[in-house]
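[1] Just to be clear, the model below is a prediction. Sequence and coordinates:
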Amino acid sequence: MTILRPVKEFFFPDVRERLYTEELMDRADVSLKKLRRTIDQFDLLNHLFSSAVSLFRRQILPDLRRDPQRVWTFWDLGAGGADIDRALVRLCRRQGLKVRFFALDIDERILPWARDKSRDYPEIEVVKGSALELSALVGRVSDRPDWVLSNHMLHHLDYSDVLKVIHEAEAVATSGYLLNDLRRSAWAYAGYTIFTGLFVHGSLAFYDGRLSIRRGFSITELENLVSAWPESQRPEIFQAAPARVVLWRHKQKEICG
């Protein structure tokens, strides 16, 4: 049993408590080459494992279809290489919908890369901006967005900043917000370890991705975070496959009944 313990910990660590260890990609001294390779690999990893597109299709797309002539605006927080935005634009194009995405990220090392990769997407504008200061971006980035989105961004923050992001999203979004992140799961950790160990090399994705899962959340933790809010202002919090936790608020739904 002693011999097998390191193997078990490598694939199935104790995920009951959230880790706060800094990810390599968040460090100022990280290799730019590896950082950009990681951003490139997010195209594949998010396509396979993120629920961002399916959540958008289920939670937001029905509203967009009700007013297909309108230009809908989205702020995507911590957008990285903007691969999710490109996927969502392709979806909206197929639906004949008019959209404008503002891909926000605070990391200036990534912005030129994201702009280059999105050059064939006039619907996307890559902008430097902090998810913690959305109110200050109104009028500079665009008018208030219809929707605020994020994908795998919240786990980079401590709880106080997660709460601030939710407050800011509530303040600026006219329709609502959809914040999608990682749920801590030993099985998700094992699956990600095996997949990236076999198929994803030469980047930060193996180390940072495993750490990201351990920096993720449980449903209970996020529910406790907003438990003091009036019930009418709390986001709906639910799980999505594979091993995702989602904060969802639709303001217009309340108005429309």
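    That came through, no problem.

[2] C-alpha from now on. contacts and neighbour counts both.
    OK.

[3] Sort out which residues of the helix or strand hosting residue 74 are buried, please.
    For residue 74, the host element (DSSP states H and E) is strand 71-77. Neighbour counts over strand 71-77 (16 or more other C-alpha atoms under 10 Å) mark 72, 73, 74, 75, 76, 77 as buried.

[4] moving C-terminal of it, what's the next helix or strand?
    The first helix or strand that comes after strand 71-77 along the chain, using DSSP H and E, is helix 83-94.

[5] Verify the stated contact: residue 51 with residue 242.
    Yes. Residue 51 lies in contact with residue 242 (C-alpha atoms under 8 Å); the separation is 7.2 Å.

[6] Looking at the two, which is more packed in?
    Set residue 51 next to residue 242 and count neighbours by other C-alpha atoms under 10 Å: residue 51 wins out with 21 against 14.

[7] how far away is the more buried one from residue 239?
    In this view, residue 51 and residue 239 are 10 Å apart by C-alpha to C-alpha, to the nearest Å.

[8] Kindly report the same for residue 24.
    Residue 24 is 27 Å from residue 239, by C-alpha to C-alpha.

[9] ditto for residue 211
    Residue 211 sits 20 Å away from residue 239, taking C-alpha to C-alpha as the criterion.

[10] now residue 99
    With the distance defined as C-alpha to C-alpha, residue 99 ends up 27 Å from residue 239.

[11] Same drill for the two, tell me which one is more crowded.
    Ranked by neighbour count (other C-alpha under 10 Å), residue 99 and residue 239 place residue 99 first, with 19 against 16.

[12] Tell me the secondary structure at that one.
    Per DSSP: H, G, I helix; E, B strand; the rest coil, the local secondary structure of residue 99 is strand.

[13] now it: how far from residue 10?
    Residue 99 sits 43 Å away from residue 10, going by C-alpha to C-alpha.

[14] May I ask which helix or strand encompasses the closest residue to residue 237 other than its chain neighbours?
    Leaving out its chain neighbours, the residue that sits closest to residue 237 by C-alpha to C-alpha, 6 or more residues apart in numbering is residue 247, at 4.7 Å. Element membership of residue 247 [criterion: DSSP H and E] is strand 244-250.

[15] which residues sit against the helix or strand hosting residue 38?
    Using DSSP H and E, the element containing residue 38 is helix 32-49. With C-alpha atoms under 8 Å, 6 or more residues apart in numbering as the test, helix 32-49 has contacts from 25, 80-81, 83-84, 109-110, 113, 200, 202-205, 242.

[16] Please apply the same query to stretch 197-211.
    With C-alpha under 8 Å, 6+ apart, stretch 197-211 has contacts from 19, 21, 23-25, 34-35, 37-38, 41, 189, 192-193, 196.

[17] Pasting the second one now:
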Amino acid sequence: MIAGFPSLDTRAVDAVEEMDRPDADRQRLDRTYAQFWLVNAVVSGWRRNYVRYLRPVFAQSGGGTLLDIGSGGGDVPRSIARWARRDGLALEVTAIDPDPRAHAFASALPALPGLTFRQAYSHELAAEGRSYDVVISNHMLHHLAPAELQALLADSEQLARRLCLHSDIERSRWAYALFAVGTLPFFPGSFIRADGLTSIRRSFTAAELAAVTPPGWQGLQQWPWQNLLVSAPSSREEDQRAG
């Protein structure tokens, strides 16, 4: 263990992020949503995910539909909508979050063609019979209890026609150390630093995530310290036939 840092040998499943508390300070919360874009641009790798996974799917038909589950401040779906438009793809993005505070923040931003925000859970969309070409989430898996994680993956399988891609932080001592040091002089008045460190403590290692992932999903590791869960209808059908 790095001196002065908590043990990261096991997940801190009981740790609670400040922004998840119902009584979180609204000004600090909105500032956190507003600063997410910078953190995600540096550590989340969604430009890489778009180029490697999403764009090839949408390029086959010139566009399509995408669902982002747990969209928070909305920076990831906004980026994907912009990239697709720049590439000449007719992509319709739906971004959902059940937290009314996140939905209010994201919905108040300037409208972007092809992007819609909705306050909802994934199971509500599944119950409505909705479907999308691609289903994604960013840094959400570590927030979920075991049953909630399984429910999310089941919802994703039902909602996605072509691809599911869930990206999350991978817990490691170096990730914790670098985030702690790198964010120290930045993000005043927000929950970014404290909650980011809590997120790392709550996150899965690649082996832990693989142990709770159902058949039909592939776990991948990406630099820096990212876990990806990837699934496609064709791979799920092959697993079911093999079983």
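    Looks like it came in fine. Keep in mind the model is a prediction, meaning the values are calculated, not measured.

[18] Which strands or helices does the strand holding residue 74 of structure 1 pack on?
    The contact analysis (3 or more C-alpha pairs under 8 Å, 6 or more residues apart in numbering; DSSP states H and E) places strand 71-77 of structure 1 against strand 98-105, strand 147-151.

[19] nearest to residue 127 of structure 1, of those?
    Set against residue 127 of structure 1 and scored by C-alpha to C-alpha, these come closest in strand 98-105, at 5.0 Å.

[20] and the helix or strand just after that closest one, which residues are buried?
    Heading C-terminal from strand 98-105 of structure 1, the first helix or strand you meet, by DSSP H and E, is helix 111-117. Residues of helix 111-117 of structure 1 classed as buried by neighbour count (16+ other C-alpha under 10 Å): 111, 113, 114, 115.

[21] what's the counterpart of residue 112 of structure 1 in structure 2?
    Under the alignment (TM-score structural alignment), residue 112 of structure 1 maps onto residue 104 of structure 2.

[22] roughly how far apart are residue 38 of structure 1 and residue 46 of structure 1?
    12 Å.

[23] swap in residue 160 of structure 1?
    From residue 160 of structure 1 across to residue 46 of structure 1, the span is 26 Å (C-alpha to C-alpha).

[24] quick one on the thing from earlier: what angle sits between the helix holding residue 38 of structure 1 and helix 83-94?
    Orientation check (axes from the mean of the first three to the mean of the last three C-alpha atoms, to 10 degrees): helix 32-49 of structure 1 against helix 83-94 gives 50 degrees.

[25] List the buried residues of helix 32-49 of structure 1.
    Neighbour counts over helix 32-49 of structure 1 (16+ other C-alpha under 10 Å) mark 34, 35, 36, 37, 38, 39, 40, 41, 42, 43, 45, 46 as buried.

[26] And for stretch 128-146 of structure 1?
    Neighbour counts over stretch 128-146 of structure 1 (16+ other C-alpha under 10 Å) mark 128, 129, 130, 131, 132, 134, 135, 137, 141, 144, 145, 146 as buried.

[27] picking that back up, present the helices and strands packed on strand 71-77 of structure 1 as CSV; the columns should include distance to residue 180 of structure 1.
    Below are those laid out as CSV (distance: least, C-alpha to C-alpha, whole Å):
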stretch, distance to residue 180 of structure 1
strand 98-105, 15
strand 147-151, 5
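
[28] Comparing those strands, which stretch has the densest surroundings?
    Highest mean neighbour count of these: strand 147-151, a mean of 24 (counted as mean count of other C-alpha atoms under 10 Å).

[29] what does that one correspond to over in structure 2?
    In the comparison with structure 2, strand 147-151 of structure 1 aligns to the range 134-138 (TM-score structural alignment).

[30] The matching stretch vs structure 1, average offset?
    Comparison of stretch 134-138 of structure 2 with structure 1 after fitting gives an average deviation of 0.5 Å (mean C-alpha distance after the TM-score superposition for structure 1).

[31] distance between that stretch and the chain's centre?
    Chain-centre distance of stretch 134-138 of structure 2: 7 Å, with C-alpha atoms, centre = their mean, to the nearest Å.

[32] Contacts for it, please.
    Stretch 134-138 of structure 2 is contacted by residues 44, 54, 65-71, 76, 156, 159-168 when judged by C-alpha under 8 Å, 6+ apart.

[33] hmm, 6 Å instead?
    Outside stretch 134-138 of structure 2, the residues that touch it by C-alpha atoms under 6 Å, 6 or more residues apart in numbering are 66, 67, 68, 69, 160, 162, 163, 164, 165, 166, 167, 168.

[34] Dump those residues to a markdown table, plus distance to residue 240 of structure 2.
    Formatted as a markdown table, the contacts of stretch 134-138 of structure 2 follow (distance: C-alpha to C-alpha, whole Å):
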| residue | distance to residue 240 of structure 2 |
| --- | --- |
| 66 | 25 |
| 67 | 25 |
| 68 | 26 |
| 69 | 25 |
| 160 | 17 |
| 162 | 16 |
| 163 | 17 |
| 164 | 17 |
| 165 | 20 |
| 166 | 21 |
| 167 | 24 |
| 168 | 26 |
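
[35] Quick check: the two most widely separated of these?
    162 and 168 (20.3 Å).

[36] Have a look at these two and say which one is more surrounded.
    For residue 162 of structure 2 and residue 168, the more surrounded residue by other C-alpha under 10 Å is residue 168, and the numbers stand at 23 against 17.

[37] So for structure 2, the centremost residue is which one?
    residue 138 (1.0 Å; C-alpha atoms, centre = their mean).

[38] Please tell me how far it sits from residue 40 of structure 2.
    Computed as C-alpha to C-alpha, the residue 138 of structure 2 to residue 40 of structure 2 distance reads 9 Å.

[39] same deal with residue 209 of structure 2?
    The gap separating residue 209 of structure 2 from residue 40 of structure 2 is 21 Å, by C-alpha to C-alpha.

[40] and the aligned partner of residue 64 of structure 2 in structure 1, what does it touch?
    Under the alignment (TM-score structural alignment), residue 64 of structure 2 pairs with residue 72 in structure 1. Residues near residue 72 of structure 1 by C-alpha under 6 Å, 6+ apart: residue 99.
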